[in-house]
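A.B. asks: sharing a model that was predicted from the sequence below.
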Amino acid sequence: MSGTVRRSAIRGSGSALPEHKVTNAELATRVDTTDEWIVERTGIRARYIAGEGETTSSLATLAARRALDAAGIAAADIDLIILATATPDQTFPASATIVQHNLGCNGGIAFDIAAVCSGFLYALTTADALLRGGNARRALVIGAETFSRILDWEDRTTCVLFGDGAGAMVLEAIDVDPSDVNAPGIIASRLHADGAHNDLLYVDGGPSTTQTVGKLRMKGREVFRHAVVNLAGVLEEVLTEAGVTVEAIDWVVPHQANMRILDATARKLSLPPEKVIVTVDHHANTSAASVPLAYDEAVRDGRIKSGDLVMFEAMGGGFTWGAALARV
């Protein structure tokens, strides 16, 4: 259409959690830790841990079904699925293809993205580019993880931080008037990576090195320092590209790593804490699933409403980091 631009509008969201909720008190019965120690350092009080038969693809499928229901869109109308995960069901094929088959929408594009905790931002930005380029019309963007399966349960400084879950969004390509400041869709996004910091957050295994899955390793203090600087920087980049001020943002949906990072990033940007969606207390860090999980919770409980200006942001191992601004 003349005088319009194509955007990716968020039509619906959904999420899924494993059946088993593990409180800090329960965790303390098998790990050398306490509820007080975990809460003081991270703000985490509970997390969900996948049990037998619960996989990354099964959680992703359930979240996707709920997102489709919320959007009022049939699975057969989806022609693009991007699944962000660091814990796929298999080395290959992509878990996105398993989800595609489960949903019965075979024939379109389906692939995984591995950017750890930033994975959903990478997937969202990639889907947006494919939709705007005409490669697809409707997309499922999913973040799903079973991080409990790569944790070293003897390492009390890291195993208490993570949980399992999945979140999904349905995107649809629409044409909007670029002069309409209230037009829905993804307005701007930015992604970054810096492989120099591999040793600060990584898994010590892989098919081409150890031929094992490996376990997560993290130097938390150094990661914290990089996270606050990188996240504040990429948020400023997206605001500048979109031509909006931080005051115009209705909600920030951040990666739920720990409360200290959320608080420090908000302070660095002079963001009121009441504008930041927080779920880390009851979900812990669910890596690529954390942003869509938090978004779906805030939509369903009525905090995020149609027409709100929402900023998504995340940083993960690699390092990778990114942010995206959308009118929902």
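C.D. replies: Looks like it arrived, so ask away.

A.B. asks: contacts and neighbour counts: CA atoms only from here.
C.D. replies: Fine.

A.B. asks: list the contacts for residue 151?
C.D. replies: 158-159, 215-216 (CA atoms under 8 Å, 6 or more residues apart in numbering).

A.B. asks: looking at those, which is nearest residue 249?
C.D. replies: Nearest to residue 249 among these: residue 158, at 32.6 Å, using CA to CA.

A.B. asks: could you find the closest non-adjacent residue to that closest one?
C.D. replies: residue 218 (7.0 Å; CA to CA, 6 or more residues apart in numbering).

A.B. asks: the strands in this protein, which residues?
C.D. replies: 5-16, 20-23, 46-49, 80-84, 109-113, 138-146, 164-176, 185-193, 201-203, 216-218, 251-254, 309-316, 320-327 (DSSP state E).

A.B. asks: a markdown table for those strands, including distance to residue 262 and mean neighbour count?
C.D. replies: Below are those laid out as a markdown table (distance: least, CA to CA, whole Å; neighbours: other CA atoms under 10 Å):
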| stretch | distance to residue 262 | mean neighbour count |
| --- | --- | --- |
| strand 5-16 | 21 | 24 |
| strand 20-23 | 21 | 15 |
| strand 46-49 | 17 | 24 |
| strand 80-84 | 22 | 30 |
| strand 109-113 | 24 | 20 |
| strand 138-146 | 20 | 32 |
| strand 164-176 | 20 | 28 |
| strand 185-193 | 19 | 21 |
| strand 201-203 | 18 | 18 |
| strand 216-218 | 18 | 18 |
| strand 251-254 | 7 | 24 |
| strand 309-316 | 10 | 25 |
| strand 320-327 | 14 | 25 |
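
A.B. asks: alongside the first one, take a look at this:
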Amino acid sequence: MPNSIIIATGSDIPKERIPNSHFLDREFYSPDGQKMEKSNAEIVQTLHNITGIKERRYASDDLTTTDVAYQAAVAALEGLDRESLDYIIVAQNFGDVRAGNLRTDMVPTIASRVKHLLKIKNPYCVAYDIPFGCPGWLQGMIMADYYIRSGDAKRILVIGAEILSRVADPHDIDCMIFADGAGATVVEASDGADGILSHVTRTDAEKNAWMLRLEKTYHPHRKGDELYIKMDGHDIYRYALKTVPLVVKQALEKAGLVLTDVKKLLMHQANAKMDDAILARLFRLYGIKEVPAEIMPMIIHWAGNSSVATIPTMLDLLLRNQIDGHRLSSGDIAVFASVGAGMNINAMVYRMPI
């Protein structure tokens, strides 16, 4: 049975930097339509203290999710035969939302649009999207692994792309978290013992399905039917803190490994405080009180939360030696983990090819 290895990565990080000061002149409201009593300076500083975000990246008005996904794909496919792809899997949640027009456009799929832009003629290169919340790219990797292990595919392109800045309510303080971007990986069949070793996914929809959802603006006087992304931040924090460490531990046990075998943990970049708390809880599951400072790379402080794009973007930067103090070498074990709308959680254990 073949294993699945990552042979190439790419990313598209928007050039427009949006500092926290960008939000100082906003009017923020609570979910019940009441204007926030704290000053914007206090609100912005509190957000920074909790999330670690100093700035985020926004796509320029002329670009869509398809465009950033395509650019990440081009970077990942450099030097490779595009016609050799068996699948193109794009994780995204809102389709192409154009600047100034808050309507989602997902027909045809973003994956088909990317395949069109790549000029791939092979009709058996199957292209489809995954709307799976923030864990979408990782779920795409898991699905790619199933295809490869079954013998149905030998080479798959998996992309995570999102332009969240256009679906974030400008009057909701949570809008300051969201960002844009895309990351891509090429996964290939290998006869070696390296690559994807295990993975675990769960969906907790009975009680938690609506913690992330679409709703109207919090501004009480704005008319219209536009829907924006909304979240119950405190509930998500508690849910993630309780559940993500368990899923990571399950994935490690499935691979026959323990936490001390892990060189890097690539966590979805949603909230620096939450990620640190998840990491500490994970180590406590193994009876370890002191967390190694270098185990979890973070890019949220300058990149923000770009949903499905956070992990593949971070992986691309890591493998290109562009994250200070972080490296992955042959034989190293990396764990990927994410949590998001659904509520969905997944984790994947990966050994760097020797």
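C.D. replies: Perfect, I can see it now. All values derive from a computational prediction rather than experimental measurement.

A.B. asks: any idea what the TM-score is?
C.D. replies: Remark: TM-score between the superposed chains equals 0.90 [TM-score structural alignment, normalised by the length of structure 1]; 310 aligned residues with a CA RMSD of 1.7 Å.

A.B. asks: residues contacting the aligned residue in structure 1 for residue 148 of structure 2?
C.D. replies: Aligned counterpart of residue 148 of structure 2 in structure 1: residue 131 (TM-score structural alignment). By CA under 8 Å, 6+ apart, the contact list for residue 131 of structure 1 reads 7-8, 137-139, 172-173.

A.B. asks: let's see 6 Å
C.D. replies: 137, 173 (CA atoms under 6 Å, 6 or more residues apart in numbering).

A.B. asks: just give the nearest non-adjacent residue to the aligned residue in structure 2 for residue 235 of structure 1, would you?
C.D. replies: Residue pairing (TM-score structural alignment): residue 235 of structure 1 is matched to residue 248 of structure 2. Spatial nearest neighbour of residue 248 of structure 2, excluding adjacent residues (CA to CA, 6+ apart): residue 347 at 5.5 Å.

A.B. asks: tell me the counterpart of the one you found in structure 1.
C.D. replies: In structure 1, residue 347 of structure 2 lands on residue 323 (TM-score structural alignment).

A.B. asks: residues in contact with its match?
C.D. replies: Contacts of residue 323 of structure 1 (CA under 6 Å, 6+ apart): 189-190, 312-313.

A.B. asks: packing partners for the longest helix anywhere in structure 1?
C.D. replies: If you go by DSSP state H, structure 1 has its longest helix at helix 220-242. Helices and strands touching helix 220-242 of structure 1, by 3 or more CA pairs under 6 Å, 6 or more residues apart in numbering; DSSP states H and E, are strand 185-193.

A.B. asks: average offset between the strand it packs on and structure 2?
C.D. replies: Aligned to structure 2 and superposed, strand 185-193 of structure 1 gives a mean residue distance of 0.6 Å (mean CA distance after the TM-score superposition for structure 1).

A.B. asks: residue range for that strand in structure 2?
C.D. replies: Using TM-score structural alignment, strand 185-193 of structure 1 pairs with 195-203 in structure 2.

A.B. asks: what about that stretch, distance to the chain center?
C.D. replies: In terms of CA atoms, centre = their mean, to the nearest Å, the centre of stretch 195-203 of structure 2 is set 16 Å apart from its chain centre.

A.B. asks: from one end of stretch 9-27 of structure 2 to the other, what's the distance?
C.D. replies: 40 Å (CA to CA, to the nearest Å).

A.B. asks: show me the contact partners of that stretch.
C.D. replies: 40, 54-59, 68, 71-72, 75-76, 171, 181-185, 313, 316.

A.B. asks: the same query, at a cut-off of 8 Å, please.
C.D. replies: 35, 40-41, 44, 53-60, 68-69, 71-77, 170-171, 176, 180-186, 312-313, 315-316.

A.B. asks: same thing with stretch 170-189 of structure 1?
C.D. replies: By CA under 8 Å, 6+ apart, stretch 170-189 of structure 1 touches 1, 3-13, 67-68, 71, 125, 128, 131-132, 136-141, 238, 241-242, 307, 322-328.

A.B. asks: counterpart of residue 230 of structure 2 in structure 1?
C.D. replies: In structure 1, residue 230 of structure 2 lands on residue 217 (TM-score structural alignment).

A.B. asks: against residue 73 of structure 1, how distant is that match?
C.D. replies: The value you get for residue 217 of structure 1 to residue 73 of structure 1, if CA to CA is used, is 40 Å.

A.B. asks: tell me roughly how far the longest helix of structure 1 lies from structure 2 on average.
C.D. replies: So helix 220-242 of structure 1 averages 0.6 Å relative to structure 2 (mean CA distance after the TM-score superposition for structure 1).

A.B. asks: list of residues touching that helix?
C.D. replies: So helix 220-242 of structure 1 is contacted by 187-191, 200-201, 245-246, 261, 264-265, 268-269, 313-315, 321-325 (CA under 8 Å, 6+ apart).

A.B. asks: what's the burial count for the match of residue 235 of structure 1?
C.D. replies: 26 (other CA atoms under 10 Å).

A.B. asks: now residue 69 of structure 1
C.D. replies: 16.

A.B. asks: ok, residue 43 of structure 2 - contacts?
C.D. replies: Contacts of residue 43 of structure 2 (CA under 8 Å, 6+ apart): residue 173.

A.B. asks: and residue 322 of structure 1, by the same measure?
C.D. replies: 118, 121-122, 189-192, 231, 234-235, 313-315.
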